[in-house]
Structure formats: C-alpha cells, structure tokens
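>>> Starting from these lines, generate the structure:
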Amino acid sequence: MSIFLILLLVAAMIAVVVVFVRGLVVFLANATEEAKNGGTGPSASALKSNKMMQYRIFFQAIAIVIVVLLLMLAGKG
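Predicted coordinates for the structure are as follows:
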C-alpha cells in the first residue's frame, strides 16, 4: 500500500512541475502579448495561465494529502 502511495506522490509531484512550467510559459507569453496590445482586459492567454495555476494548486493539494497518508501509515508501523 505504501509503495502505491509513494508512486502516486511521485506522479503528483511530476504533475505539479509540468503544470507549473506550462503555466509559467503561458504567463510569459501573456505578458508579452499584453505589452504589445496595451492590456485591454483578460485575454484568452491570461485565462489559460490562471487555469494552469489552479491546476498546480490542485495537484499540490493531492501531494500533501498523500504525504499525510504516508505519515499516518508510517506512524502505525
């Protein structure tokens, strides 16, 4: 069971990094776009960047829950 949770934790951590890098790339592209266009409200790129950061927070929460479960299992053993 703990091996399964460790694999889930690694997968969640990889997902956090992937989503973070993707969100950062979208954010940088958005900043360049807004600088050129004058920033007239949220663009599609800005909304996508926001969604990527929401996914990052979601995957971080999953990773934290898995760590808590691993610590609870380690305390019982």
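
>>> going forward, measure contacts between C-alpha atoms and count neighbours the same way
Noted.

>>> who touches the residue nearest the centre of the chain in this structure?
Nearest to the geometric centre of the chain sits R56, at 1.5 Å (Cα atoms, centre = their mean). For R56, the contact set (Cα atoms under 8 Å, 6 or more residues apart in numbering) comprises A15, V16, V17, V19, F20.

>>> next up, for comparison:
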Amino acid sequence: MNPFLILVLVVLMGMVVVSLVRGIATFLKSTRTDLESPNSSGPSEMQLKQNKLMFQRILYQGAAILLVALVLFSKR
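Predicted coordinates:
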C-alpha cells in the first residue's frame, strides 16, 4: 500500500477518535447544563456543538471507509 495513503488513513482515524471524544465530552457537559437550567425552547448552544462534532465524526469515518475501499480496489 502506498505510504501516503497509509498516513492519510491514520490521520483520518485519529480525527474520528478526536471528534468522538470531543462529542462525548460535549454531550456530558450539555446534559449537566440542561439539567441545571430552566426549560427553554429550541436546542441549546451545547446541543448544537454536539451535533456539529458528531457530524464531523461521521464525515471522517466516511472518508476513511472510502480510502480503504479505494486501496482495496486499486490492489486488484
């Protein structure tokens, strides 16, 4: 496998882990904040940040899967 593609794959996998951890930390923080605050309408700032981080994780995972598929198909 091309060393450049391996490096890109490792970076993408690292970004998946980083965005997952940040999303979980934001989720825990937003849960605490939501429990302590009075009821309000609409999503809070922390919930919007959590959605953004989880969407980033999905994008990184998709890119990593596409890269692996590209590598597998190029080996044929």
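
>>> Quick one: average offset of stretch 60-70 of structure 2 versus structure 1, please.
Stretch 60-70 of structure 2 differs from its equivalent in structure 1 by a mean of 0.5 Å after superposition (mean Cα distance after the TM-score superposition for structure 1).

>>> ok, which stretches of structure 1 are helices?
2-37, 44-76 (DSSP state H).

>>> which parts of the longest one are buried?
Along helix 2-37 of structure 1, these residues count as buried under the neighbour rule (16 or more other Cα atoms under 10 Å): 8-9, 12-13, 15-16, 19-20, 22-24, 26-27, 30, 34.

>>> now swap in the shortest one and tell me
Buried residues in helix 44-76 of structure 1, defined by neighbour count with 16+ other Cα under 10 Å: 45-46, 48-50, 52-53, 55-56, 59-60, 62-63, 66-67, 70.
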